[in-house]
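Engineer: I would like the atomic coordinates for the input below:
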Amino acid sequence: MSVLALTKLLMYLGTALLVGGVAARAWRPDNQPGGSWLAFGAGLISIGSLIQVGVTLFTLGYLTWPDVPVYLQQTVPGRATLTVLLGTALLLASALSRWPTWLSLLAAGTLLWGLGGLGHGATHGPSVRLLHAVHAGAMAVWLGGVLNLLGGPEERLPALRRFRPVATVCVVILGVTGVVATWEHAGGWPTLTTRYGQLLLLKLVFVVLALAAAGVLRRFLAQRKQVYGLLSLELVLLGLIVTLTASLSVTPTPAHGTVPTYPLFG
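Structural biologist: Sure, this is the predicted structure:
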């Protein structure tokens, strides 16, 4: 995995902790996760964003401090990074200060809109960028929800019942946005002759396995059996999916060739 893919993975995991954590507060009656959980997610997003900017500038040969504001202000991915950091700060502040729900949603939307402008989203119009943002948001809520279930509360079965419809909505959104985004980036259905197609196929395999684990989890839930092992399996599969998504975001697509995610200054 490349350094840029690793930075995207940090940002995705941080988004799952922060956005997914804030969303979990809506279906968890114990007002969890706490501020330290959310702050850790915000920290991962910030670290990933800063490393990504540094690596990009180093790769392009822009090694002086004045190059940093130029990159952040005059390039699409630079402005997207600023948007991510702004949304992250606002969402963390809204969660810690108990802002109204609509302000939290606006902050989360700002973060996700910035995230959608990185990777392949940097080279497309607003509609595709919105598609990426919605896709990232659904994955963050799903992954963040599973993480919250594993981290508590002690009574997992009632919490899992409340989370189940949320996860179902996330799966539907991920399916629709994933198909549309794949068609857009590959100019049709990708073939296995490209790295993009191979990574996408592997991602789909893990998605199917995660859905299968979730289906078995529902049966165990109906029978009030132990669900910790299945939740752990679902978490591992979702982690692999996010890792592959980070790699896909910096992999050239069949329809657009190399990924001009970090264009030279114009």
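
Engineer: contacts and neighbour counts: CA atoms only from here.
Structural biologist: Will do.

Engineer: list the buried ones in the one helix or strand residue 52 maps to?
Structural biologist: In this structure, residue 52 is located in helix 35-60 according to DSSP states H and E. The neighbour-count check on helix 35-60 (16 or more other CA atoms under 10 Å) flags 35, 37-39, 41-46, 48-53, 56-57 as buried.

Engineer: buried stuff in the longest helix seen in the chain?
Structural biologist: Among the elements of type helix in the chain, defined by DSSP state H, the one spanning the most residues is helix 156-186. Taking 16+ other CA under 10 Å as the basis for neighbour counts, the residues of helix 156-186 that come out buried are 156-157, 159-160, 162-164, 166-167, 170-171, 173-174, 177-178, 181-182, 184-186.

Engineer: one more sequence to fold, the one below, so I can look at both together:
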Amino acid sequence: MLAKYLIYLGSALLLGGAAARAWRPDGQPGARWLGLGAALILVGGSAQVALTLAALGYLTPADVPAYLQQTVPGRAVLTLLLGTALLLAAGVARWPAWLSMAAAGTLLWGLGGLGHGATHGPSVRLLHTAHAGAMAVWLGGVLTLVSWPEQRLAALARFGPVATVCVLVLGVTGVVASWEHAGGMPTPDSRYGRVLLLKLAFVGAVLGVAGLLRRSLARQGRVDALLSLELALLGLILAVTASLSVTPTPAHG
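Structural biologist: Next comes the predicted model:
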């Protein structure tokens, strides 16, 4: 779970930070922020491979390249790291937008192949890819708003439509993927169902906070406390998602 959490958090810093540069008027975050995200993905991906091989009892040096080349999750880790390197280079060197988007797509396709995305077909993996991308952009955007309060109101106004699209993508992909994994409506009969219902409760709470934030912004009120609360709830959702990704699903065991 910790390895997946580091990967998700690193993706929010790197991908979400790269996306924030497009709508923040001050051009934040800087290259160090993106580098930290890439480092977290590298550490999380390495830990994911090490823990998986240790659990399977494959402990020789030759097992690592075999796992990375011959298994779906192993190739997903390689794709994730390739996309991470490309997106970091795109952010530092200011590549054209289409090249940055291709790098981000490579990162997310690798991320979508981890966890439950490794045991399903390309369509379900694509759902995981879109879900992870929307979450990374949303969380990364809120992180930059909290970390760089300069020109916050202008940045919030530009981030609003981005966050709305992220919520819509998360809603559609989350419902379809949950239905696929739970075999229908989620129930508390299984651990997967209980964790999923907990995640949905946090999602409902963060949407409520986002609504209050938009209302406060329209009234020119203070948004610091609401932003911090939204960030805290998104962090909890990230942790629950990391736990959910390593929990056996009722539909596939």
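
Engineer: quick check: TM-score for this pair?
Structural biologist: Comparing the two superposed chains by TM-score structural alignment, normalised by the length of structure 2, the resulting TM-score equals 0.99, with 253 aligned residues with a CA RMSD of 0.6 Å.

Engineer: before we move on, the earlier item: next secondary structure after the helix holding residue 52 of structure 1?
Structural biologist: Elements were assigned by DSSP H and E; along the chain past helix 35-60 of structure 1, the next helix or strand is helix 67-74.

Engineer: just how off-centre is that following helix within its chain?
Structural biologist: A distance of 25 Å separates the C-alpha centroid of helix 67-74 of structure 1 from that of its chain, computed with CA atoms, centre = their mean, to the nearest Å.

Engineer: now stretch 190-203 of structure 1
Structural biologist: If you compare the mean C-alpha spot of stretch 190-203 of structure 1 with that of the full chain, they lie 20 Å apart, counting by CA atoms, centre = their mean.

Engineer: repeat for stretch 242-249 of structure 2
Structural biologist: Averaging C-alpha positions (CA atoms, centre = their mean) puts stretch 242-249 of structure 2 15 Å from its chain's average.

Engineer: relative to structure 1, which residues correspond to it?
Structural biologist: Mapped onto structure 1 using TM-score structural alignment, stretch 242-249 of structure 2 spans residues 246-253.

Engineer: the helix holding residue 52 of structure 1 vs structure 2, mean deviation?
Structural biologist: On superposition with structure 2, the average gap between helix 35-60 of structure 1 and its aligned counterparts reaches 0.5 Å (mean CA distance after the TM-score superposition for structure 1).

Engineer: which elements pack onto that helix?
Structural biologist: Secondary-structure packing of helix 35-60 of structure 1 (3 or more CA pairs under 8 Å, 6 or more residues apart in numbering; DSSP states H and E): helix 3-27, helix 76-97.

Engineer: buried set for the first one?
Structural biologist: By that I understand helix 3-27 of structure 1. Neighbour counts over helix 3-27 of structure 1 (16+ other CA under 10 Å) mark 4-25, 27 as buried.

Engineer: corresponding residue for residue 41 of structure 1 in structure 2?
Structural biologist: Under the alignment by TM-score structural alignment, residue 41 of structure 1 pairs with residue 37 in structure 2.

Engineer: report the contact partners of the nearest residue to that match once chain neighbours are set aside.
Structural biologist: Residue nearest to residue 37 of structure 2 in three dimensions, not counting chain neighbours: residue 10, with 3.9 Å by CA to CA, 6 or more residues apart in numbering. Taking CA atoms under 8 Å, 6 or more residues apart in numbering as the definition of contact, the neighbours of residue 10 of structure 2 are 36-41.

Engineer: residue 10 of structure 2 -> structure 1?
Structural biologist: Using TM-score structural alignment, the partner of residue 10 of structure 2 in structure 1 is residue 14.

Engineer: isn't residue 57 of structure 1 right up against residue 65?
Structural biologist: No. Under the criterion of CA atoms under 8 Å, residue 57 of structure 1 is not in contact with residue 65, lying 10.1 Å apart.
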